[in-house]
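Asker: Predicted coordinates and the sequence they were generated for:
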Amino acid sequence: MPDLGLKVKQLKKRKDEFKEALREAKQKRMARTDYEGIGITRMFNKIGSGDRTIEEEFYVLKEYRKPSTFVRDFYWYDEQGNRVTNAVPKDREQSEILILHGPYKRYANGTLTDEGFYYLGAKDGRWEKYDQNFMLLDKSRWHRGFPADARIAYYDSSHTKIKEVIPVEYGKIRGTYMAFHENGRLAEEGKFENGVKIGRWTEYHPNTTRQFRRKLTQYARDQWEEGFEPYVISEWDEKGKMTYERPKEKTVVEEADDN
């Protein structure tokens, strides 16, 4: 007959070895000193208390590097506000801010809710969101600030000057579209819903100092709104002076006849 006691000991030994391997792997991850060859520093942040505690574990650049001018939102750690944010830095030099770079994890009351990576402040790699039972709610893939499946066109063969970013999700054009002038400034921005333009689209002049809008166009609220004719709301010149404004529709107010 097989020695059950020996089998139990062997299983326990394997379990202990597995736990030790996981612990060592975790320590190696925690000891990370760079991401994509760029030096990083590990940081923690805690907000709230009790069952409303939010904790974040993330990394920031050891030495400042300028985020890509083509990425609209970049994330950084606001030491004064004690938060990770993508708000435009105010009252401080951009070179002084702590830009996120590397792994990111967010915990709500001790439970992991979000995890992913940043590259020079832009979302990168695989991002996942979980509920309180650690069930996967959403996942997405990014490449340095843009959806991984996005179609990106360039002005140059070395792929340093982006011409346009066409958002693609599950094979369909969906999300925020962006076009750029050759000098790197934003040229046009708007949203697609299954290949259909929706909402307000904005075009910009290629000014290098202060950038002004060129045209604001209204499209249907969603892809299902039939018979909607897009129209121009406003237009501006290169100095920001309005040159056209669509007349507001007149409304006729009829007074009630009490007689």
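Answerer: Looks like it came in fine.
Asker: contacts and neighbour counts: CA atoms only from here.
Answerer: Fine.
Asker: For the stretch 1-150 of the chain, just list every one of the strands.
Answerer: 34-35, 38-47, 54-61, 76-78, 83-85, 98-108, 111-119, 122-130, 136-143, 146-147 (DSSP state E, counting those that start in this stretch).
Asker: Among the ones you listed, which comes closest to K7?
Answerer: K7 sits nearest to strand 111-119 of all the strands of the stretch 1-150 of the chain, at 34.9 Å, using C-alpha to C-alpha.
Asker: returning to what we had before: present the strands of the stretch 1-150 of the chain as CSV; the columns should include mean neighbour count and distance to K191.
Answerer: Putting the strands of the stretch 1-150 of the chain into CSV (neighbours: other C-alpha atoms under 10 Å; distance: least, C-alpha to C-alpha, whole Å) gives the following:
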stretch, mean neighbour count, distance to K191
strand 34-35, 18, 32
strand 38-47, 16, 33
strand 54-61, 22, 30
strand 76-78, 21, 25
strand 83-85, 16, 23
strand 98-108, 23, 27
strand 111-119, 22, 24
strand 122-130, 19, 19
strand 136-143, 15, 18
strand 146-147, 22, 14
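Asker: can I get these in a markdown table with distance to T202?
Answerer: Output for those, formatted as a markdown table (distance: least, C-alpha to C-alpha, whole Å):
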| stretch | distance to T202 |
| --- | --- |
| strand 34-35 | 35 |
| strand 38-47 | 35 |
| strand 54-61 | 33 |
| strand 76-78 | 26 |
| strand 83-85 | 24 |
| strand 98-108 | 28 |
| strand 111-119 | 27 |
| strand 122-130 | 23 |
| strand 136-143 | 24 |
| strand 146-147 | 19 |
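Asker: for these, which one sits closest to T217?
Answerer: Using C-alpha to C-alpha, those put strand 146-147 closest to T217, at 24.0 Å.
Asker: Hmm, A108 is touching I54, no?
Answerer: Yes - contact between A108 and I54 holds when scored by C-alpha atoms under 8 Å: they sit 4.8 Å apart.
Asker: A further structure is provided below for comparison with the first:
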Amino acid sequence: MRLLGSPFPLLLGLLLLAGACSRKTVSFNSKPEPTGLAVATDTLSTTRDTTQAPSLVAKRVSLTKEQERAAKEKEKAAQRKPKKKKNIFLGEQIKKGYVKSGGKGKNQRIETFYYLRTFQQPNPYAPARYVYDPKKRRILKANGEIDGNQFRVLHGPYKKMEGGKVVETGYYAIGTKHLRWETFTRDNILLNKQHFEMGFPRDANVTYYDAGQKQVKEVIPFVNGKLEGDYVRYNENGQLEWDGQFENGKRVGSWNRYWGFRNARNRLRYEYQYGETGYDPEVTEPLLVKEYNRNGVLIYEKDKLDKRGEPDTARPGLKK
């Protein structure tokens, strides 16, 4: 009789028990055995990330009640404060200005206008160019090339009020009158309405020296078939010869004749004076007010001086 069976099953069980109880050593530097599948790499972290990573738990900053109240008020104020809008007219950034004159009450005159933030030279052929002089606080009609350091070129809506009543409205574009201009009485009765295109009256008769219509010869202003507005004439060199103003079909105010030199732009020669308004009897023979020699020196002024018969000893361009 056999007491024990085959020793092989018993030996196999002992070996498995010994293997389960033995210590297993794992190396973190060991590389896995290559397999048929590609091993994905973690591109979002490195060893340094895992050892020096910042804490993901936000630390609470302790504030006093006054600091919390101030922070809330600042946030509310920022929400209430409207965003500052940039004034833009015809694609150009502009800045608002105004001037006062004529005293107070019914005699007070207020002009509200806009001018270019970035200086641009107006069209030299435009019949009239307008600027704002910050030092004198006046709107001026420019003569010749404009100094960008001294003047501001008007650009945008314009409004003039007298005694609190609107008496004139219009628009400027790069220093020239543009679109519709209207004048009123203090009782809001329309006196005059004109339309301009970058300084030129819409109904003006404009002639040119060249076929390409780039060199202006003469601008004769018309409104409803009647002479009205600024008149200019240039010579073939592009220099100004005459400028003046029509009103109600008549020459009014100051009319100027220039020397027309190529190297001396808009050098004045004669200044004539016509009637004050176009509704007075027409002045057929204008009054000579001033005369300058070819060097720009004043040689005649009505009732003040007359050096027209004397030789010119002054330096060119010197004015007295």
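Answerer: Nice, thanks for sending it over. All values derive from a computational prediction rather than experimental measurement.
Asker: where does the TM-score land?
Answerer: Taking TM-score structural alignment, normalised by the length of the first structure as the basis, the two superposed chains have a TM-score of 0.60; 211 aligned residues with a C-alpha RMSD of 4.6 Å.
Asker: And the strands of the stretch 1-150 of the first structure: which comes nearest R200 of the first structure?
Answerer: Using C-alpha to C-alpha, the nearest of the strands of the stretch 1-150 of the first structure to R200 of the first structure is strand 146-147, at 20.7 Å.
Asker: Could you tell me where the closest one falls in the second structure?
Answerer: Alignment note (TM-score structural alignment): strand 146-147 of the first structure is matched to residues 200-201 of the second structure.
Asker: Mean per-residue distance, that stretch versus the first structure.
Answerer: Compared with the first structure after the fit, stretch 200-201 of the second structure shows a mean deviation of 2.2 Å (mean C-alpha distance after the TM-score superposition for the first structure).
Asker: From R251 of the second structure, how far off is F222 of the second structure?
Answerer: 13 Å (C-alpha to C-alpha, to the nearest Å).
Asker: ok, back up a step: I'd like to know which of the strands of the stretch 1-150 of the first structure lies nearest to T69 of the first structure.
Answerer: Of those, nearest to T69 of the first structure by C-alpha to C-alpha is strand 122-130, at 11.0 Å.
Asker: and that closest one, which stretch of the second structure?
Answerer: Under the criterion TM-score structural alignment, strand 122-130 of the first structure matches residues 176-184.
Asker: which residues are in contact with the matching stretch?
Answerer: By C-alpha atoms under 8 Å, 6 or more residues apart in numbering, the residues outside stretch 176-184 of the second structure that reach it are 122, 126, 128-130, 154-155, 166-172, 190-200.
Asker: mind redoing it with 6 Å?
Answerer: 129, 167-172, 190-199 (C-alpha atoms under 6 Å, 6 or more residues apart in numbering).
Asker: Repeat that for stretch 157-175 of the second structure.
Answerer: Residues outside stretch 157-175 of the second structure that contact it (C-alpha under 6 Å, 6+ apart): 105-113, 122, 129-130, 153-156, 178, 180-186.
Asker: How far away from the center of its chain is the match of strand 146-147 of the first structure?
Answerer: Relative to its chain's centre, stretch 200-201 of the second structure lies at 23 Å (C-alpha atoms, centre = their mean, to the nearest Å).
Asker: And stretch 25-36 of the first structure, by the same measure?
Answerer: A distance of 23 Å separates the centroid of the chain from that of stretch 25-36 of the first structure, by C-alpha atoms, centre = their mean.
Asker: again, but for stretch 124-135 of the first structure
Answerer: The answer for stretch 124-135 of the first structure is 15 Å, by C-alpha atoms, centre = their mean.
Asker: Would you agree D222 of the first structure is in contact with I198?
Answerer: Yes - D222 of the first structure lies in contact with I198 (C-alpha atoms under 6 Å); the separation is 5.5 Å.
Asker: joint contacts of those two?
Answerer: By C-alpha under 6 Å, 6+ apart, D222 of the first structure and I198 have no common neighbours.
Asker: more crowded one of these two?
Answerer: Neighbours per residue (other C-alpha atoms under 10 Å) separate D222 of the first structure from I198, with I198 holding more: 21 against 15.
Asker: Which neighbouring elements make contact with the helix or strand hosting that one?
Answerer: If you go by DSSP states H and E, I198 of the first structure is part of strand 196-204. Helices and strands touching strand 196-204 of the first structure, by 3 or more C-alpha pairs under 6 Å, 6 or more residues apart in numbering; DSSP states H and E, are strand 186-193, strand 213-218.
Asker: Same list (those strands) but as CSV, adding distance to Y154 of the first structure and mean neighbour count.
Answerer: Formatted as CSV, these follow (distance: least, C-alpha to C-alpha, whole Å; neighbours: other C-alpha atoms under 10 Å):
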stretch, distance to Y154 of the first structure, mean neighbour count
strand 186-193, 14, 20
strand 213-218, 22, 20
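Asker: Rebuild these as a markdown table, extending it with distance to K172 of the first structure.
Answerer: Below are those laid out as a markdown table (distance: least, C-alpha to C-alpha, whole Å):
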| stretch | distance to K172 of the first structure |
| --- | --- |
| strand 186-193 | 8 |
| strand 213-218 | 22 |
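Asker: Nearest to R32 of the first structure, out of those strands?
Answerer: Closest among these, once you apply C-alpha to C-alpha, is strand 186-193, at 35.2 Å.
Asker: The closest one vs the second structure, average offset?
Answerer: Mean for strand 186-193 of the first structure is 5.1 Å (mean C-alpha distance after the TM-score superposition for the first structure).
Asker: give the contact list for the residue most central in space within the second structure.
Answerer: Residue closest to the mean C-alpha point of the second structure, counted by C-alpha atoms, centre = their mean, is Q93 at 3.0 Å. Neighbouring residues of Q93 of the second structure by C-alpha under 6 Å, 6+ apart: N87, R117.
Asker: how about it, what's its partner in the first structure?
Answerer: Match for Q93 of the second structure (TM-score structural alignment): G39.
Asker: if I look at its match, how far off is E17 of the first structure?
Answerer: 32 Å.
Asker: Please apply the same query to M30 of the first structure.
Answerer: Taken as C-alpha to C-alpha, the span from M30 of the first structure to E17 of the first structure is 20 Å.
Asker: And for V71 of the first structure?
Answerer: 44 Å.
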